[in-house]
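J.: build the 3D model from these lines:
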Amino acid sequence: MLTLTHIADTHLGHRQYGLKQREDDMVSTTRAAFQEMIEERGTDAILLPGDLFHSRDLRPKILHQVEQELERIPDEVPVLVSRGNHDENLTPRDVTWLNYLHQRGHIVFLKAELNADPETAWFNPYDPDEPGQSAGFYDIDVADLDRPIRVFGLQWRGAKTGQALQQVANGIQETNEMHGEPAWTVLLAHFGIEDEVPTLGGTVTHGELRELKDVVDYLALGHIHKRYESGGWIYNPGSPEAHNTREGRAEWEHGYYSVTLDIGGADAGSDTSEFEVEHYPTKRRPYYRIEFEVTAHESPGDLETAFQEHVKDVQADMTEYCSQDAFMARGEPRAPIIDLRFTGTLQFSRGDLRTDELAAWVEDACDALHVQVNTGIRTANVQQLISEIDEDEVFKDGQLNTAALEHRVFETVAKESIYDDSAADVADVLGNAHQMAQADEAVEDIRDAVSSARQELFPELADDVVLDIEEDPFADAETDEETSGDTARGDADAETEGVVEE
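T.: Model prediction:
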């Protein structure tokens, strides 16, 4: 028997919501999974198809932690890694941290050479004496078996994945003709499959995998953070940790696979070896959703009282949910991340709904690590605007004047916020940002335009911005794309309901 374990999307270094504890979670959850794989599953190799890191620009402390964790793994257990979109984008650097870990002997970095031949990928064999910066395939030698288990790697290719898959299928066939047929073949790759997890991007069709199936027995996928399987040969384990509130839902399974091969079947020369796959949940931090319907409450005070009673009513269920084995750390439940959602029609001014104060109360009452607020509400005024909108204003010569309509909506929304006194100006800013987005202008340019307008309209608010940075002896310059949006306890309406660029 031979056992392989398959984990993906560890995203080490991800300081989710700007919290150091979440950065630590990424490491501790991965450490616990590796420990289980070695001590309980008895793995012969660890497969990791992409997004080992959350960013290609690592702080020294993260790299140091990763090296420490990899050094805990016995030398006889290779860690086979391919590149994900977070490890490196499509304009790769000459040397990445995956190359570094490969050269240090911590991992075997597997990638396909795709540029030399547009039809066929080239795979270099791994040579432990001269490892180079990467390899194309790794042979796992098995006692009493004259053929190896062969593992190939395909790096993230984005929109070019379909073309790369054809090259890889041809390349695997050519490699096997050159180096001998393996007993069993694994491909590490980082992409999603259309229709397996609806509404998520970065996918290929089943048709594009047809020729690959002829030369691959086990397709070890990463990229989509939810577990799924297909066809008895395609497996995606789900990320060890959830990376947004959608991924934190109970129906999103997270963990790793243990793959046990029947070596006897392979030795007998059958076309495919018999193998069994079992999924194990990772020990991760729980997300718990609290929903509150605002429609029935006529004043902020009534809403606050009812809201607090509602939270108290669900606390027992939350405690039971967070006490599941998958959420336990050293025998104790982990403090949850709470997905706090307000729905319905608000009967009073939007500016009087102090979601930041309500979230702070929830964090304290529920001993939560973080409260992420999402609002799906509309105010009674906005609802009335929609029903009473003046056709003469928004229709011109029988055509919808979308700019006028947008301005009315944006102005009404602004009046329901702290920007009431400058509602028309705020509506202009929102309208401009919307036009820039429709023109596919860069996100950075849109953000800069909104930021500049905010400073011009509300210079006094800039004085309230304080950066509280914890001293870290390993720290260097760092930009965390989530810090600006996710650390605020306010209305995080913009939190992506898909996977964090999986």
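
J.: going forward, measure contacts and count neighbours with C-alpha atoms only.
T.: OK.

J.: what number of residues lie near residue 313?
T.: Counted with other Cα atoms under 10 Å, the neighbours of residue 313 add up to 11.

J.: do the same with the one 3 residues further on
T.: Here the count is done by other Cα under 10 Å, and residue 316 has 11 residues near it.

J.: any idea which element it lies in?
T.: With elements taken from DSSP states H and E, the one containing residue 316 is helix 300-322.

J.: any buried residues in that helix, and which?
T.: 300, 303-304, 306-307, 311, 318, 321-322 (16 or more other Cα atoms under 10 Å).

J.: give the other helices and strands that it contacts.
T.: Using 3 or more Cα pairs under 8 Å, 6 or more residues apart in numbering; DSSP states H and E, the elements in contact with helix 300-322 are strand 287-293.

J.: which residues touch the strand it packs on?
T.: 245, 248-249, 307, 310-311, 314, 318, 336-344 (Cα atoms under 8 Å, 6 or more residues apart in numbering).

J.: filter those residues to the buried ones?
T.: Buried, going by 16+ other Cα under 10 Å: 245, 248, 307, 311, 318, 336-342, 344, out of the contacts of strand 287-293.

J.: ok so, going back, adding distance to residue 451, write the buried residues of helix 300-322 out as JSON lines.
T.: JSON lines is the format used below for these (distance: Cα to Cα, whole Å):
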{"residue": "300", "distance to residue 451": "30"}
{"residue": "303", "distance to residue 451": "32"}
{"residue": "304", "distance to residue 451": "32"}
{"residue": "306", "distance to residue 451": "36"}
{"residue": "307", "distance to residue 451": "33"}
{"residue": "311", "distance to residue 451": "35"}
{"residue": "318", "distance to residue 451": "38"}
{"residue": "321", "distance to residue 451": "41"}
{"residue": "322", "distance to residue 451": "39"}
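
J.: looking at these, spot the one nearest residue 232.
T.: Closest to residue 232 out of these is residue 321 (31.7 Å), distances taken as Cα to Cα.

J.: and that closest one, what does it touch?
T.: Counted by Cα under 8 Å, 6+ apart, residue 321 has zero contacts.

J.: I'd like to know how far it sits from residue 288.
T.: 8 Å (Cα to Cα, to the nearest Å).

J.: alongside the first, I'd like the structure of this one:
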Amino acid sequence: MACSTCTFLHLADVHLGYDRYDSPERSKDFFLAFRDVVRRYAIQDPVDFVLIAGDLFEHRQIQPGVLNQAQIVLRELQQAGIPVLAIEGNHDNRPYGVKTSWLRYLADHGELILLEPEAGEEGLELRPWAGGRGGYLDLPCGVRVIGSQWYGSAAPRSIEQLAAAIRRLPPGPERVVLMFHHGLEGQIARYQGALRYKDLLPLREAGVGYLALGHIHKSYSEGGWIFNPGSLEANSTAEWDFQRGAYRVRWGDGPPQAELVQDYHQRPRRRLYLEAKGRETPEQIAAAAIALAKGSRFQESEMEPMVELRLVGQVGFAKHELDSRALQCQIQQLTGALLVLFRFEANTLELGSAALSLEEEGQRLQIEEKIYRDLLSSHAHYRKRSEELARLLLDLKEKVLDGQGESEVYAHLRGAFDAPHRCREWGAED
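T.: The predicted structure follows:
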């Protein structure tokens, strides 16, 4: 017999109370994003339930205004008759030695359903939700939702225990959702402790058909059953380019169909790059930054944008010699930005001077050519042409430093390899 279609909204990493940059307006963005996405995709187009897969709050200890923000949105859902099921993430879980958390407070006051496994004789134990506590809940739409906690480095072992606990559950709906706050490897760089796909397979084998993840602030899905929506807002400039949003899921007879929705309140962002060549003074860099901001077109928006200015390349002065604070203020006034963030990523040249003498420049080129030649000579394919290839590499480097585009550099490189005999002699066929 075909089961009815169930619809739900999967959120994670809301981070209410975000306070980086000491900007009340920026903190408010996180509340407005939460409220807007719920109104648009859960209330105006009603869903059966809403999931929050960890990190509703930015901090374990929150201010009254932040609690009020959560209650405003949760009460709107309550008035619409839409249950909210949540788990704790690493940001909002209870501190060590403390028996409660703000999520538990909201659950005790009936504003959300906090699903938590318990410690039992056989490892983790899942009890049916009742009286405000429990590890799983069978919903009228024909879906079983199971909760978990933040396990940190113990996640792989906890997955085995969760899978065993799921197998011990009494018969219920065939469609099973598990909320789990952890990340999958290969999604973002420099993330330690990510889970491998095979680490999650015991959950699949135990019957989980939709694994609702959180923790990583970038949206991704894997295998048709693992889904992570990403954070609603960017928590840092490093996350500006991440795809993010919420999953609006329809689940009928077949596999779950998850659509990433992104049309809700989000602060506009713009990144500017200024490349220093090493010969400019701090005053010239500041003037160039102002000119860059003036020449950049900002999309019209009701909201003030966030602007990031990155100084890259090489400079011949110390970082403190550039009055970055004054520069930020000038760009803010010029662009009408909410915040201007300055990133000094340029390398500082030694000797306190950006200009090299002709003799020094010649010595540098000789040294670089020798290094390239030695490296090429160590490879059997390139040994015969090491001198010619070394000069080619130097030439390509200079073109890049002179600001030539990728197409021009590629055309030059392609021209160097056009002759068939060169391809054979240089080992390109290998």
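
J.: overlay them and tell me the TM-score.
T.: The TM-score (TM-score structural alignment, normalised by the length of structure 2) is 0.77; 349 aligned residues with a Cα RMSD of 2.1 Å.

J.: now intersect the buried ones among the contacts of strand 287-293 of structure 1 with the strands, please.
T.: Residues of these located in strands (DSSP state E): 337-342, 344.

J.: quick one: contacts for residue 220 of structure 2?
T.: 187, 227-230.

J.: secondary structure added to these, as JSON lines?
T.: Shown next, in JSON lines, are those (DSSP: H, G, I helix; E, B strand; the rest coil):
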{"residue": "187", "secondary structure": "coil"}
{"residue": "227", "secondary structure": "strand"}
{"residue": "228", "secondary structure": "strand"}
{"residue": "229", "secondary structure": "coil"}
{"residue": "230", "secondary structure": "coil"}
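
J.: so which of these comes closest to residue 91 of structure 2?
T.: Set against residue 91 of structure 2, the nearest of these by Cα to Cα is residue 230 (14.8 Å).

J.: what's the matching residue for that closest one over in structure 1?
T.: Counting by TM-score structural alignment, residue 230 of structure 2 lines up with residue 238 in structure 1.

J.: again, but for residue 288 of structure 2
T.: By TM-score structural alignment, residue 288 of structure 2 lines up with residue 306.

J.: measure the aligned residue in structure 2 for residue 121 of structure 1 to residue 151 of structure 2 for me?
T.: Mapped onto structure 2 by TM-score structural alignment, residue 121 of structure 1 lines up with residue 124. Residue 124 of structure 2 is 12 Å from residue 151 of structure 2, where distance means Cα to Cα.

J.: okay, these two: which has more neighbours?
T.: More crowded of residue 124 of structure 2 and residue 151, by other Cα under 10 Å: residue 124, with 22 against 16.

J.: re earlier: any common contacting residues for residue 124 and residue 151 of structure 2?
T.: residue 158.

J.: stretch 27-35 of structure 1 aligns to what range in structure 2?
T.: Counting by TM-score structural alignment, stretch 27-35 of structure 1 sits on residues 31-39 of structure 2.

J.: what's that stretch in contact with?
T.: Counting by Cα under 8 Å, 6+ apart, 14, 16, 69-70, 73, 77, 232-233, 246, 263-266 sit against stretch 31-39 of structure 2.

J.: out of the residues you listed, which comes closest to residue 371 of structure 2?
T.: The shortest gap between residue 371 of structure 2 and any of these belongs to residue 233, at 46.2 Å (Cα to Cα).

J.: which element is that closest one on?
T.: Going by DSSP H and E, residue 233 of structure 2 is not part of any helix or strand.

J.: distance of it from residue 27 of structure 2?
T.: Distance from residue 233 of structure 2 to residue 27 of structure 2, by Cα to Cα: 10 Å.

J.: settle it for me: which of the two has more neighbours?
T.: The neighbour comparison of residue 233 of structure 2 against residue 27 (other Cα under 10 Å) goes to residue 233, with 24 against 18.

J.: please tell me how far the more buried one sits from residue 266 of structure 2.
T.: 7 Å.

J.: shared neighbours, those two?
T.: 29, 33.

J.: residue 115 of structure 2 corresponds to which position in structure 1?
T.: When structure 1 is aligned by TM-score structural alignment, residue 115 of structure 2 is paired with residue 110.

J.: could you do residue 160 of structure 2 as well?
T.: In structure 1, residue 160 of structure 2 lands on residue 166 (TM-score structural alignment).

J.: number of residues surrounding its match?
T.: Residues near residue 166 of structure 1, counting by other Cα under 10 Å: 19.

J.: ok so, going back, tell me which two in the buried ones among the contacts of strand 287-293 of structure 1 are the farthest apart.
T.: Within these, 336 and 344 form the most distant pair, 25.2 Å apart (Cα to Cα).

J.: ranges for the helices of structure 2?
T.: 24-38, 64-79, 102-108, 155-167, 197-205, 282-295, 324-335, 358-377, 386-401, 406-416, 420-426 (DSSP state H).

J.: residue 49 of structure 2: which of the ones you listed is closest?
T.: helix 64-79 (9.1 Å).

J.: other SSEs contacting the closest one?
T.: Counting by 3+ Cα pairs under 8 Å, 6+ apart, helix 64-79 of structure 2 packs on helix 24-38.

J.: gap between the helix it packs on and the chain center?
T.: Averaging C-alpha positions (Cα atoms, centre = their mean, to the nearest Å) puts helix 24-38 of structure 2 17 Å from its chain's average.

J.: kind regards, and thank you for your time.
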